[in-house]
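Engineer: pasting the structure only:
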């Protein structure tokens, strides 16, 4: 099976690339060639920029694939380019959407692909993903474009310390703050439900979809079945770091009053309880089962960071923002 990954070296896709190569799939990665250290053995790099349609077409000239997966399409314009590039040149096109596209707030906390609508008034990122899905399903219905949609939820790996509030460029900041005994903000009361999925578990379900003709025209989410409260998540991060974190609960509304950019990530995603019914992916890929509990997965992550001290950097601006919000909350002052 010949498979093209557009991207293929990101947080989620690197685990899928590794497993696909291990299973003997002939894997091609189409990207700018800047992260060769994350390319699995046996994969072939096609250097190019998918955002430059003409040069991408030239780089891909003469290739045909059984499956094309775009890991870095975020808008309908991105997807339209893919449709034009790969129509008639692949038997399956997989679009990476997002579980944040599901209805917010949810009418029922258990999410299914057919039973939960796609509607997110809080996050443009999610609305763009919904628009991409709508475009692909229209192309499938009207022209037979062989689209499959996959909706990951919060998926982490060795290089990411997942939390509702952390510094994206310096994720070690959260652990450093915990180890210093500084207060750690948890949105809400810490009791809403959430699902963390390790990228190696996600990869098992995803690789099972490759080449599955019965998946054409269908959407799947792929997540762990483990359900945790946010307090449990932060406690597990602390335990992996060898400390008991000092948790401070602050409402999402208060947090958003200090940083409006949190609206999408909180009200549009992590502040809403999310429990996923994975029956659909398991019916198509019976061998799929998420086997790495978060408590064990986050230990691996902490160990990876400690083995790479150059990545154990702190974001001082983020720390200052956390301190400022906590001080304001303690004093009863709400910005705005």
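Structural biologist: Looks like it came in fine. No experiment lies behind these values; they were computed from the predicted model shown. Residues are numbered from 1 along each chain as shown.
Engineer: hey, let's count contacts and neighbours off CA atoms from now on
Structural biologist: Noted.
Engineer: show me where the stretch 101-250 of the chain has helices.
Structural biologist: Secondary structure of the stretch 101-250 of the chain by DSSP state H, counting those that start in this stretch: the helices cover 124-143, 172-179, 199-209, 230-240.
Engineer: could you give the angle of the second one to helix 230-240?
Structural biologist: Direction vectors for helix 172-179 and helix 230-240, defined by axes from the mean of the first three to the mean of the last three Cα atoms, to 10 degrees, enclose an angle of 80 degrees.
Engineer: helix 172-179 packs against which elements?
Structural biologist: Where contact means 3 or more Cα pairs under 8 Å, 6 or more residues apart in numbering; DSSP states H and E, helix 172-179 is packed against strand 183-187, helix 230-240.
Engineer: which one of those lies nearest to residue 27?
Structural biologist: The closest of these to residue 27 is helix 230-240. By Cα to Cα, the value is 34.3 Å.
Engineer: what inclination does that closest one have with respect to strand 183-187?
Structural biologist: Computed by the same axes, to 10 degrees, the angle separating helix 230-240 from strand 183-187 equals 150 degrees.
Engineer: buried stuff in helix 230-240?
Structural biologist: 230, 231, 232, 233, 234, 235, 236, 237, 238, 240 (16 or more other Cα atoms under 10 Å).
Engineer: tabulate the helices and strands packed on helix 172-179 in a markdown table, adding columns for distance to residue 279.
Structural biologist: Shown next, in a markdown table, are these (distance: least, Cα to Cα, whole Å):
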| stretch | distance to residue 279 |
| --- | --- |
| strand 183-187 | 30 |
| helix 230-240 | 24 |
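Engineer: of these, which approaches residue 56 most closely?
Structural biologist: When those are ranked by proximity to residue 56 (Cα to Cα), helix 230-240 comes first, at 41.4 Å.
Engineer: contacts for that closest one next, please.
Structural biologist: The contact list for helix 230-240, computed with Cα atoms under 8 Å, 6 or more residues apart in numbering, reads 163, 175, 178, 186, 190-194, 244-245, 247, 294-295, 298-299, 302.
Engineer: my guess is residue 272 contacts residue 102, does it?
Structural biologist: No. Here residue 272 lies out of contact with residue 102, judged by Cα atoms under 8 Å, at a distance of 10.6 Å.
Engineer: of the two, who's got more company?
Structural biologist: Neighbour tally, residue 272 and residue 102, criterion other Cα atoms under 10 Å: the higher count belongs to residue 102, 23 against 18.
Engineer: and the nearest residue to the more buried one once chain neighbours are set aside, what does it touch?
Structural biologist: Counting by Cα to Cα, 6 or more residues apart in numbering, residue 102 lies nearest to residue 118, which is 4.4 Å off, once chain neighbours are set aside. By Cα under 8 Å, 6+ apart, the contact set of residue 118 is 101, 102, 103, 130.
Engineer: and here is the other one:
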């Protein structure tokens, strides 16, 4: 059982926060007693009682103007995808916050895992030696889409190197929940229910998952903490794609059809040819106890069909 999160009297800025588990994060922060300010482009109105500042985070001058003389105890950055964005944030929030939490991803471990490998610990990625290239075409959607993990890794490296505020990066496992806008969960439910084959690797490897409500709570907990550096966030119980389909399909997976993808060809989401399970020992030592994937996944599957 985790201790209550306390942010009483704290001012927390959230960059982004309008999609997927962002609204849950804002709710967690407010329940912990924080005054919350959302900083985004204004596509979605914030909940009642939340302050909103309109700014494009990629426009440094506009971001500075929107913040004016604002100060925060903590900033939680939900939408930092590139080293350019991280560099702007490092400059703009210097002197404006004492703590900065970036929502990162297990994709920073891309190509670090191997078939049958052990769960990936934070030290697998050495941010101090991570090359940063600001000249890559980070503004191009196609490039960013195919270099998602690299962009996050370089963004972490930029923020970890600055000295103006304490920095923590939450490397979240693959998030599942009813508000999933990515379509990955729907992909499985729709194919399984229609009797269509799921495209998988010949030897799919396990990956870590986390419920959208739990990652929101963990981010709020991290905002209230004082540790620095990267930390993995995942529920206990990694699953490979066949084990995931067995839960999503019900009846132990009876009736789920599979098709093996040719070597080198893409497969369905969450089918991996190398290990994507992460080690959460650091988070547990710091005091956060994660749930078990098996305890919430059946409800998520039911929710996806509602």
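Structural biologist: The structure has been received and is ready for your questions. Computed from a prediction, not measured in an experiment: that's the story for all the values here.
Engineer: what's the closest of the helices and strands packed on helix 172-179 of the first structure to residue 10 of the first structure?
Structural biologist: helix 230-240 (22.2 Å).
Engineer: what's the spacing between the closest one and its chain's center?
Structural biologist: Its chain's C-alpha centre and that of helix 230-240 of the first structure lie 20 Å apart, by Cα atoms, centre = their mean, to the nearest Å.
Engineer: quick one: neighbours of residue 276 of the first structure, just the number.
Structural biologist: 21.
Engineer: residue in the second structure matching it?
Structural biologist: Taking TM-score structural alignment, the alignment pairs residue 276 of the first structure with residue 278 from the second structure.
Engineer: residue 120 is in contact with that match, correct?
Structural biologist: Yes. Counting by Cα under 8 Å, residue 278 of the second structure does reach residue 120; the two are 4.4 Å apart.
Engineer: residues shared between the contacts of these two?
Structural biologist: Contacts common to residue 278 of the second structure and residue 120, judged by Cα under 8 Å, 6+ apart, are absent.
Engineer: show me where the second structure has its strands.
Structural biologist: With DSSP state E as the criterion, the second structure has strands at 11-15, 35-40, 51-54, 72-77, 97-105, 166-172, 174-176, 198-200, 209-211, 229-233, 258-260.
Engineer: could you save these as CSV and add columns showing mean neighbour count?
Structural biologist: Formatted as CSV, those follow (neighbours: other Cα atoms under 10 Å):
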stretch, mean neighbour count
strand 11-15, 24
strand 35-40, 22
strand 51-54, 16
strand 72-77, 23
strand 97-105, 23
strand 166-172, 23
strand 174-176, 21
strand 198-200, 21
strand 209-211, 25
strand 229-233, 23
strand 258-260, 14
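Engineer: adding distance to residue 160 of the second structure, write the ones you listed out as CSV.
Structural biologist: Formatted as CSV, those follow (distance: least, Cα to Cα, whole Å):
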stretch, distance to residue 160 of the second structure
strand 11-15, 18
strand 35-40, 22
strand 51-54, 26
strand 72-77, 14
strand 97-105, 10
strand 166-172, 6
strand 174-176, 23
strand 198-200, 36
strand 209-211, 25
strand 229-233, 7
strand 258-260, 41
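Engineer: out of the ones you listed, flag the one nearest residue 144 of the second structure.
Structural biologist: Nearest of these (Cα to Cα): strand 97-105, 14.3 Å.
Engineer: that closest one aligns to what range in the first structure?
Structural biologist: Mapping strand 97-105 of the second structure onto the first structure (TM-score structural alignment) gives residues 90-98.
Engineer: on that earlier part again, what would the helices of the stretch 101-250 of the first structure look like in a markdown table with distance to residue 78 of the first structure?
Structural biologist: Formatted as a markdown table, the helices of the stretch 101-250 of the first structure follow (distance: least, Cα to Cα, whole Å):
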| stretch | distance to residue 78 of the first structure |
| --- | --- |
| helix 124-143 | 8 |
| helix 172-179 | 32 |
| helix 199-209 | 21 |
| helix 230-240 | 34 |
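Engineer: and the ones you listed: which comes nearest residue 35 of the first structure?
Structural biologist: helix 199-209 (17.9 Å).
Engineer: that closest one vs the second structure - mean distance after superposition?
Structural biologist: Once fitted to the second structure, helix 199-209 of the first structure is off its aligned match by 1.7 Å on average (mean Cα distance after the TM-score superposition for the first structure).
Engineer: how far does that helix sit from the chain's center?
Structural biologist: So, by Cα atoms, centre = their mean, the centroid of helix 199-209 of the first structure is 13 Å from its chain's centroid.
Engineer: just tell me the aligned range of that helix in the second structure.
Structural biologist: Going by TM-score structural alignment, helix 199-209 of the first structure sits over residues 212-222 in the second structure.
Engineer: looking at it, residue 155 of the second structure is touching residue 88, isn't it?
Structural biologist: No. Judged on Cα under 8 Å, residue 155 of the second structure makes no contact with residue 88 at a distance of 10.5 Å.
Engineer: pick out whichever of those two has more residues nearby.
Structural biologist: More neighbours surround residue 155 than the other of residue 155 of the second structure and residue 88, with 27 against 19 (other Cα under 10 Å).
Engineer: give the contact list for the counterpart of that one in the first structure.
Structural biologist: In the first structure, residue 155 of the second structure lines up with residue 132, judged by TM-score structural alignment. Counting by Cα under 8 Å, 6+ apart, residue 132 of the first structure makes contact with 74, 75, 76, 79, 97.
Engineer: which of these map to contacts in the second structure?
Structural biologist: Mapping those onto the second structure (both residues aligned by TM-score structural alignment, their matches' Cα atoms under 8 Å) leaves 74, 75, 76, 79 still in contact.
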